[in-house]
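Need the 3D shape of this:
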Amino acid sequence: MGKVACVFPGQGAQTVGMGKDLYEHLPESREMFAKINDTLGFDLTSIMFEGPEDKLRLTYHTQPALLAVSAILFRALADKGLKPDYVAGHSLGEYSALVAADALSFEDGLKTVFERGRLMDRAVPAGQGAMAAVLGAEREALQELCARISEETGLVELANVNCPGQIVVSGSAAGVQAVVENGKAAGAKRVIPLEVSGPFHSSLMQPAADGLREVLTSVNVQAPSVPLIANVTAQPVQAAEEIRQLLVKQVVAPVLWEDSVRVLLDKGVDTFIEVGTGTVLAGLIKKIDRQANIVSVHSYEALQACLEEGAYA
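Predicted coordinates:
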């Protein structure tokens, strides 16, 4: 039998109503929901359940909300016997993976990503940074285009290497706009500007990385119970201090998601369980390997279906 990896979504997967069905139908989850507000000191669950959307979309609300739903869903799976061989998360999802692997407590995970969100929100003044999704370009050609634009116009870098034909770039507003205008030179079929609050995973986020380094000095990071495939290196990591360093670097470095999935496949993973809001990662993994068995556990209904089918047994 092949191995199982649990993967956890990042920012962009949030939606008003997230987690409400779990609270209503999964009594054992209510203690964790209560911890969310107690830990953060404000009523995040109301924002998750009822919105408004613009308030949920604030990155310092989005990040703990996504982590909370992922952690609650994973706990429900683990209580029924799920023991993944590996964990990985996309950007913010890396923290959910660390909570699942007992490297971070649920409470420390919530507090850390709330502070991470605040730091990221303040790092670059509004309007000075941007991001765009580049469809159809090869990684090397896009990297060369970004290097040329960074020299001539304004900083722009690869931010998320998601799957074949989908790469996100990030940087200065002028640099990203130049990619939008000149993407075809790198073989892009389309370049789509993204509605984001900052140039995430670019070197412009260095102030946030510096702040996060300070935050993490007081966070108890343990060696994970199963290997984590890190965003920055796309390699397994189990040493607590290395995890701490990679979480800081992750703020300014690209998320190597395609590479991470390929490493998991090479290590014998044939079942991916996406744990958390949305189905974004399932779509990306299918584009990397059409043969992979992928289960998205994003709601109470999907959780029950996964448990009934024994998708990971």
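
contacts, neighbours, all on C-alpha from now
OK.

Please, where are all the helices along the protein?
Remark: helices assigned in the chain by DSSP state H are 20-25, 30-40, 44-50, 53-56, 59-79, 93-100, 106-123, 139-152, 173-182, 206-217, 240-250, 257-266, 280-288, 300-309.

Point me to the residue sitting farthest from the middle of this protein.
When distances to the mean C-alpha position of the chain are computed (CA atoms, centre = their mean), the maximum falls on E152, with 31.3 Å.

buried stuff in stretch 301-313?
Neighbour counts over stretch 301-313 (16 or more other CA atoms under 10 Å) mark 303, 306-307, 311-312 as buried.

Give me the residues contacting stretch 67-84.
Under the contact criterion CA atoms under 8 Å, 6 or more residues apart in numbering, stretch 67-84 has outside partners 3-6, 8, 18-19, 29, 32-33, 36, 92-93, 95-96, 99-100, 106, 109-110, 226, 275-277, 297-299, 303, 307, 312-313.

To check against the first, give me the structure of this:
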Amino acid sequence: MLALLYPGQGAQSAGFLHRLPPHGVVASTIEEASDALSLDVLSLDSEEALQSSVAVQISLAVAGVATARRLAEAGIEAQVHAGLSVGAYAAAVGCGAIAFADALRMVKRRAELMERAYPKGYGLSAIEGLTEAQIEALIGTEGAPGGGCVYVANVNAPRQIVVAGSDAALDAFNDRAQAAGAHRAKRLAVSVPSHCELLRDACDTLVDYASAIPVGTPKHLYIGNRRARALYRGDDVRDDLATNMRYTVRWFDVLTTIVERGATLILEAPPGRVSTDIVHAAYPDVAALAAAAFADDRFIESVKRRIGDGA
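Alright, predicted model coming up:
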């Protein structure tokens, strides 16, 4: 069974859309996205443009869908789709639950709401070496460190936790985490406090906006962010997309669900590599490849070879 993963905000780097393989299906996907949003999508991945969450989230959605379509054109069809945070939108397109143009408009609205709610002074930190329980205990030991609360945003691996909050709170928490034994505590390239109660009002607005967007039954398995389980109804997929900005992403549980369902080959869309590394570490018997690690068609060739070898 083949699974395709789509990365979230923080994976981006300047020029990543321009580094996608120069194939017709990739170019047509970018053109379709530009037409749907009435803007030049290829202008969104410059270092300056990527300072905006709107540009980042749209670009990631486009890269994910372009990759799924490039694989499909080569006769490679994923049976399972899952995306971290905004990556869920590309996953919903890839599994056939939502039209690309509708997903893009929803992504744009999502990012605008997040940015409007917290235009500056907030973000995310990645903490490595502490468990979720240790992070939660550390959050609760001294009330609101650094002038604000810190929240568990992503559980990417058993000892790789992302927390959200204000800049001051995160800087103070990073120091406390390292003092408590964390191997690393580092701010991420994300300028909004994703996946926590700080985005409750923005989430409610997006839920209202999404109610008019058609979302159908997935043709392939779609694994949701919040509960890390397969969602079979369009309404459930819509809810997962509209609300994931507010709730903790249980990404390691998602990866575990995919493995337990029998995935033998896990692919990660560009520009992500982190999920591939997590799979390698936690599930070494499962083959995992990151498209961003390959140039041009070497990714396609490697996938076909793995499939031919029975991966």
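
just to revisit the earlier point, from the helices of the first structure, which stretch is densest packed?
helix 93-100 (a mean of 29; mean count of other CA atoms under 10 Å).

and the angle for that helix with helix 240-250?
160 degrees (axes from the mean of the first three to the mean of the last three CA atoms, to 10 degrees).

so how far is helix 93-100 of the first structure from its chain's centroid?
9 Å (CA atoms, centre = their mean, to the nearest Å).

can you check stretch 299-313 of the first structure too?
Distance, stretch centre to chain centre, for stretch 299-313 of the first structure: 22 Å (CA atoms, centre = their mean).

residues contacting V221 of the first structure?
With contact set as CA under 8 Å, 6+ apart, V221 of the first structure has these partners: 103-104, 240-241, 243-244.

Distance to V232 of the first structure for these - can I get that in TSV?
Putting the contacts of V221 of the first structure into TSV (distance: CA to CA, whole Å) gives the following:
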residue	distance to V232 of the first structure
A103	18
L104	19
A240	15
E241	15
I243	10
R244	12
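
Going by distance to V255 of the first structure, which of those residues wins?
V255 of the first structure lies nearest to I243 out of the contacts of V221 of the first structure, by CA to CA, at 14.7 Å.

Of all the helices of the first structure, which one is nearest Q14 of the first structure?
Among these, helix 59-79 comes nearest to Q14 of the first structure, with 6.5 Å by CA to CA.

Residue range in the second structure corresponding to the closest one, please.
Here helix 59-79 of the first structure aligns to the second structure at residues 53-73, judged by TM-score structural alignment.

ok, now how distant is whatever residue of the first structure lines up with S275 of the second structure from D121 of the first structure?
Applying TM-score structural alignment, one finds that S275 of the second structure aligns to L281 in the first structure. To D121 of the first structure, L281 of the first structure is 24 Å away according to CA to CA, to the nearest Å.

ok, S203 of the first structure - contacts?
Contacts of S203 of the first structure by CA under 8 Å, 6+ apart are 171, 252-253.

how about it, what's its match in the second structure?
Checking TM-score structural alignment: S203 of the first structure goes with E197.

Also G19 of the first structure?
That one, G19 of the first structure, aligns with L17 by TM-score structural alignment.

Quick check, that match in contact with L42.
Yes: L17 of the second structure is in contact with L42 according to CA atoms under 8 Å; the separation is 6.7 Å.

sorry, back to before: distance to G165 of the first structure added to the helices of the first structure, as CSV?
Output for the helices of the first structure, formatted as CSV (distance: least, CA to CA, whole Å):
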stretch, distance to G165 of the first structure
helix 20-25, 35
helix 30-40, 37
helix 44-50, 32
helix 53-56, 30
helix 59-79, 26
helix 93-100, 22
helix 106-123, 27
helix 139-152, 8
helix 173-182, 15
helix 206-217, 28
helix 240-250, 22
helix 257-266, 10
helix 280-288, 9
helix 300-309, 29
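
So which of those is nearest S197 of the first structure?
Using CA to CA, the helices of the first structure put helix 106-123 closest to S197 of the first structure, at 6.9 Å.

Report the aligned residue range of the second structure for the closest one.
Using TM-score structural alignment, helix 106-123 of the first structure pairs with 100-117 in the second structure.

what's in contact with the matching stretch?
32-33, 36-37, 52-54, 57-58, 61, 65, 86, 89-90, 93, 192, 199, 202, 206, 210, 213-214, 242.

on that earlier part again, what distance do you get for the match of S203 of the first structure to D204 of the second structure?
11 Å.

Over to V80 of the second structure?
Applying CA to CA to V80 of the second structure and D204 of the second structure gives a distance of 28 Å.

same check, this time on A210 of the second structure
As judged by CA to CA, A210 of the second structure and D204 of the second structure stand 10 Å apart.

What does D285 of the second structure correspond to in the first structure?
Aligned counterpart of D285 of the second structure in the first structure: Q291 (TM-score structural alignment).

Could you do G165 of the second structure as well?
Under the alignment by TM-score structural alignment, G165 of the second structure pairs with G171 in the first structure.

what's that match in contact with, if anything?
By CA under 8 Å, 6+ apart, the contact set of G171 of the first structure is 129-131, 154-157, 199-200, 202-204.

same check, this time on L246 of the first structure
Contacts of L246 of the first structure (CA under 8 Å, 6+ apart): 230, 232.

Would you mind measuring from it to T233 of the first structure?
When L246 of the first structure is compared with T233 of the first structure (using CA to CA), they lie 8 Å apart.

so what's the residue nearest to Y300 of the first structure when sequence neighbours are not counted up against?
What sits nearest to Y300 of the first structure in space, not counting adjacent residues and going by CA to CA, 6 or more residues apart in numbering, is L22, at 5.5 Å. Listed by CA under 8 Å, 6+ apart, the contact partners of L22 of the first structure are 29, 299-300.
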